[in-house]
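# For reference, the sequence and a predicted model appear below.
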Amino acid sequence: MNGDGGEEWRRLNPRMLVVHPFHVAVRAVPALLGLFVAGSRNGVSGHVWSFGGLGLMIVLGVLQWFTTTFRITDEHVQVRKGLFRRQVVTVPRDRVRTVDVTSHILHRVLGLARVEIGTGRSDQKGGGAVKLDALGTAEAAHLREELLHRRPASAARTGEALTAAPAATSVGVATGPADGDPAAGPGTGTGAGQAAWAETTGAGQAVASTGHVEAGTAPRGDSAPVTWDAGQEETELARLRPHWIRYAPFTLSGVVAIGVVAGFLSRLANEGGVDLRQIGALRDGWEWFTDIPVWTAIAASVVALIVFVAVASTLGYVMSFWGFRLTRHSGGTLHVARGLVTTRATTIEERRLRGVEVSEPLLLRAVRGARLIAVTTGLRVGRGAQRGGSMLLPPAPVAEAERLAEVILAPVPSGASPRETSPGEASPITVPLVPHGPAALRRRFTRALGVNALAVLALLALWEWAGWPAWTWIAALACLPFAALLAADRYRNLGHAMTPEYLVTRWGSLVRRRVALERDGIIGWNVTRSFFQRRAGLATLTATTAAGRQGYGVSDVTMSEAIDLATAGIPGLLDPFLVVPEKHTP
């Protein structure tokens, strides 16, 4: 029995006929502008071409509803889509790792949600994810319950599924067994205690937390009531404080906004055949800018850039983390709710949590700020912690990040967490780190100063024989002190420690990271030695894991230190590869 027979194919919500054409039309604005200009130059009214192109885009958007169907069987998730190129995407239900239910502003107005079913195979585009855009909010939550509880599809539709709140706008859940995760095998259900989840409204305020419900409470349309489970206890671990917003300008997320705006304007100008030099205001501004002294122009540009980045970063921080709230539930889960316009709630099963990462970008570290990231299986990391859903704390005081990390790594009073802490064991967040030796220090200075010196010599040669301006090699020479400071900081931030429960490693300068990785989550060791490391007698030991970045390294330690760490981390694993020198008796 394959479980695929007898299940009816379902369609997306008819209200998506408003969403898709709108999204397609917005993305096609530069092309429509190009059609307008091209049509005007050919003697035809430009609006005719534009309306024709817009009508074609709307038709393509509408066709997605007629050509997309899906069904959830006892063993598979299947999606059929496409008109000229028909596709059938099939995902085994026991391979489902995450279900993200997201509602953007237009979705929220229409009571819709976009569902993305991830298998954890890849973070790249198309890497195993199945997208359904869009479903009703209640139907999306219902579908999420079907998949995460591993229930038979027929049973879930007869009333055993969780009742969903219409205000739920975004849910991201790490569930199902992850590859290499020793805590669960294929097809393992989450259980009633691990089914706890949070739904959010407007500013991300948690309004529902439940495990399982009685039969007969299945969703009945988008206005179905929420069923609470009185047995679930919720403990708030962190909440956004208004004064945390002062850390936003130091995240530099506004730099991305500059690239997006510049790219959009460039594409708009190219598609529309617009010569920016012919726009009076831009031309006058450029003439004024070129007429002022060079150093004044540079200072004005730097100030304008700093102001723009600071404002954009602050707005992005507020949009992403407004209403942030982290809670722990007695069922063994952590819940993160956040967002202003687009809200999102992420549920992480603590049995899949393999550690935490305290991340401190350089500017954020300068003002004593940090972020906290979960090292867990089943959540995406390739697109960044924020988009992947693994961020446990937005930029906030470093003391708050360290406090929260210790609370998360501590055993849960209810006993839901499998982690244990030995009496008197030092916290992996504050445990003193073992510094790396003088060879690691020399290696950092050699790399930093050597590369800079080569750049100075190359620019000096180009100035002498190719006529390059002298300021190029002078600027490179002036960077030598900064390279030395960078090397010193990189060495100062380098360290590791091994506690009875965790491997702790720290590295980086532009972004300093301290990772506490649970030793039970390490599935292997990788020892690498580059040409220059071999000359210096050093090696890099990488702990491989199914969680987070799939590998966390201890850089530039001696070979004996690497072997000792690996042996202490997983006793007996390296024994078949070690050669014990024979002792000769006299």
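Yes, it's here. Numbering: from 1, shown residues only.
# okay, CA-based contacts and neighbour counts for the rest of this
Fine.
# Wait, Ala374 touches Pro394, no?
No. Contact between Ala374 and Pro394 fails when scored by CA atoms under 8 Å: they sit 11.8 Å apart.
# Which helix or strand contains Gln386?
Using DSSP states H and E, Gln386 maps to helix 385-388.
# any idea how far that helix is from the chain center?
Helix 385-388 has its C-alpha centroid displaced from the chain centroid by 2 Å (CA atoms, centre = their mean, to the nearest Å).
# List the buried residues in it.
Ala385, Gln386, Gly388 (16 or more other CA atoms under 10 Å).
# which residues touch that helix?
Ile373, Leu379, Arg380, Val381, Gly382, Met391 (CA atoms under 8 Å, 6 or more residues apart in numbering).
# I'd like the next helix or strand past that helix.
strand 391-397.
# Past that next one, which element shows up next along the chain?
By DSSP H and E, the next helix or strand past strand 391-397 is helix 398-409.
# elements contacting the helix or strand hosting Val19?
Secondary structure assignment for Val19, by DSSP H and E: helix 16-27. Helix 16-27 sits against helix 46-67, strand 130-136, with contacts defined as 3 or more CA pairs under 8 Å, 6 or more residues apart in numbering; DSSP states H and E.
# quick one: contacts of the first one?
This points to helix 46-67. Applying CA under 8 Å, 6+ apart, the set of residues contacting helix 46-67 is 11-12, 14, 16-17, 20-22, 24-25, 28, 32-33, 35-40, 80-83.
# Among those residues, the buried ones, what's the ChimeraX command?
Burial among the contacts of helix 46-67 is assessed by 16+ other CA under 10 Å; the matching ChimeraX selection reads:
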select :11,12,16,17,20,21,22,24,25,32,33,35,36,37,38,39,80,81
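# Please enumerate the strands of the stretch 451-586 of the chain.
If DSSP state E, counting those that start in this stretch is used as the criterion, the strands of the stretch 451-586 of the chain fall at 495-498, 502-507, 511-518, 522-528, 538-545, 551-558.
# another one to put next to it:
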Amino acid sequence: MSAPRESDPGAGWVRLDPRTIPATTLVAAGALVAAAVPVAIGMLLGGLGVGWVLLWTIGGTLVGTSATAVSEAARLAVTRYRVDPHRVERRVRFLSSTTSTLSTSRVRNVEITADVVQRRLGVATVRLASGETDGSRMTLGALDRDVAEDLRRRLLAGRATTDSSELVRLDPGWVRYAPAGVMTPLFGLAGIGIVFQVADWFGAVPEVLAWVWDRISGLPIPVIAAGVLLLALLVGTIASVAIFVENWWNLRLDHHRDGSLELHRGLLVARHTTFDGRRVRGVTLRQPPGLRTLGAARLDVVAAGAGTGKDEEGKAKQSPALVPASPLAVSSRVAGTVLGEPVPTGFDAHPPAARRRRLVRAIAVVVVVTGAALVPAVIWAWLWWVPLVAAVLTATVAIWAGLDNSRGLGHAITAGAVALRKGSLLRRTDVLRREGILGWNIRRSPLQRRAGLVTLVATTAGGGGAFRLPDVGLAQAPELWRTAGTVWDHLARP
């Protein structure tokens, strides 16, 4: 028996698709099996008998899988939803009744996701976001795939079917940019940490350390440090490539005539995201040092309901990612299409006082780190080299970061957009549509007042809602805040 059509206002409350039970249960079972393998190895290394290992791993997997199935069946039994021309409602009736409502006229972003199991079973999860920066979100999981697509088209009032042009498809060669991100070494350190964490669960850390030390004890300390760094980079590279492939496989970005964007991507979890063109406020180009060296950038959209972190209901916001790390020309071309004009290439530099502030901070970091490194050298004289190495390394990194940060600091104003660039390790260029800027905030610390600098913060209904540009010259500030209208000239008053 087929469920009533959601497009019929009189259909009343409708159940979620029952195929969500096997879909979620199979995914949970796979995760439990994957977790059981390292746990079993740790138990065996800890000296536990094979019978006990099988009991805990297989038994735990069966119990966890059964609990997931029961939980999903209960969720399906108590959850209903309905859609009418004015609103989308989701009701949960258990010990108490909770009804969530989202006005159809406020829905701006729609995301349809389906993992490998859901795709095989023909179901998908629908996530709706309203037009406010931290507005309401609603998740319906899971619906029949055709029902989910029909719901997306209805909520977007036909915008999803307007004429469109393809902006970009994934080039497999872009995977070479994945390890150039700032997260690569962190992924590597996290991977090494996970190994020791699993070993700690079974009290096997001393054995692991002894096994490692037996093989490296004869090497000089600098060689050991370099080996650990290379191992972290290797593990991080593998993790970065795997994450890139999972997130961006089958990428296709379409641009509709009304300015809406439609994004398809994902390998294990397929994602289909639509951004309402009326709620797109700009774009962000992200260029950490590795990507800048390779002439690449990642592109995010600045849109209402999309961003990092969680909204006011504690739910994750819709991802703003549009194009992965790719050649800068590709990201800039896509950004220009989204904005309706080319991305600025020439930026107005900030005063020399901005660079001095960054160099002073760099020197302060060097002094603090070197001072901390002196402590072991005072206690153990043979560690005299520690503060020297700390000073050299810290000075090299901190002064480079300060100079690179000051070189990157700048802004540009065009007929239809304002570009704000800042950062070094996290270099980003926010290009905001002038029509979407709600206003400016001005902030000045005592040191900034003495240096004749200000920090400007543009507010817009998209992304995080606030885009900060530090250390702007007093003579440059009025040109920026007037992009939101001459009414903001009152900021110039003492």
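Looks like it arrived, so ask away. Computed from a predicted structure; not experimentally measured.
# re earlier: closest one to Asp575 of the first structure among the strands of the stretch 451-586 of the first structure?
With CA to CA as the measure, strand 522-528 is the member of the strands of the stretch 451-586 of the first structure nearest Asp575 of the first structure (12.5 Å).
# ok, back up a step: between the buried residues of helix 385-388 of the first structure, which is closest to Ile563 of the first structure?
Distance to Ile563 of the first structure, by CA to CA, is smallest for Ala385 among those, at 31.2 Å.
# how much space is there between the closest one and Ala439 of the first structure?
33 Å (CA to CA, to the nearest Å).
# now the strands of the stretch 451-586 of the first structure as CSV including mean neighbour count?
As requested, the strands of the stretch 451-586 of the first structure are exported to CSV (neighbours: other CA atoms under 10 Å):
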stretch, mean neighbour count
strand 495-498, 21
strand 502-507, 24
strand 511-518, 23
strand 522-528, 18
strand 538-545, 22
strand 551-558, 22
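# can you redo the ones you listed as CSV with distance to Ser103 of the first structure?
CSV is the format used below for the strands of the stretch 451-586 of the first structure (distance: least, CA to CA, whole Å):
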stretch, distance to Ser103 of the first structure
strand 495-498, 42
strand 502-507, 37
strand 511-518, 32
strand 522-528, 36
strand 538-545, 32
strand 551-558, 33
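# right, so of the ones you listed, which gets closest to Ala300 of the first structure?
Closest to Ala300 of the first structure of the strands of the stretch 451-586 of the first structure, according to CA to CA: strand 511-518, at 28.2 Å.
# Which elements pack onto that closest one?
Right, strand 511-518 of the first structure is packed against strand 353-361, strand 502-507 by 3+ CA pairs under 8 Å, 6+ apart.
# what's the distance between the shortest one and the middle of its chain?
In other words, strand 502-507 of the first structure. 21 Å.
# In the second structure, what range does it match?
Aligned using TM-score structural alignment, strand 502-507 of the first structure spans residues 417-422 in the second structure.
# Now do Ile522 of the first structure against Glu501 of the first structure, distance only.
Going from Ile522 of the first structure to Glu501 of the first structure by CA to CA gives 11 Å.
# All the helices of the stretch 201-350 of the second structure, in order from the start?
Applying DSSP state H, counting those that start in this stretch to the stretch 201-350 of the second structure gives helices spanning 205-216, 221-248, 289-293, 328-339.
# Centre of the chain to the first one, how far?
So the one you mean is helix 205-216 of the second structure. Remark: helix 205-216 of the second structure is offset 36 Å from the chain centroid, using CA atoms, centre = their mean.
# so how far is Val274 of the first structure from Glu400 of the first structure?
In terms of CA to CA, Glu400 of the first structure sits 50 Å off from Val274 of the first structure.
# With Val101 of the first structure instead?
From Val101 of the first structure to Val274 of the first structure the distance is 40 Å (CA to CA).
# try Gly120 of the first structure
44 Å.
# burial count for the counterpart of Arg215 of the second structure in the first structure?
For Arg215 of the second structure, the aligned position in the first structure is Trp288, judged by TM-score structural alignment. Number of residues near Trp288 of the first structure (other CA atoms under 10 Å) recorded here: 11.
# any idea how far Val294 of the first structure is from Trp288 of the first structure?
12 Å.
# just Arg121 of the first structure next, same as before
52 Å.
# who has more neighbours, those two?
Comparing Arg121 of the first structure with Val294 by other CA under 10 Å, the one with more neighbours is Arg121, at 17 against 11.
# My guess is Leu432 of the second structure contacts Leu285. True?
No. Counting by CA under 8 Å, Leu432 of the second structure does not reach Leu285; the two are 11.4 Å apart.
# circling back: any idea which of the buried residues of helix 385-388 of the first structure is the one closest to Arg443 of the first structure?
Ranked by distance to Arg443 of the first structure (CA to CA), these are led by Ala385 at 30.4 Å.
# Fine by me, thanks again.
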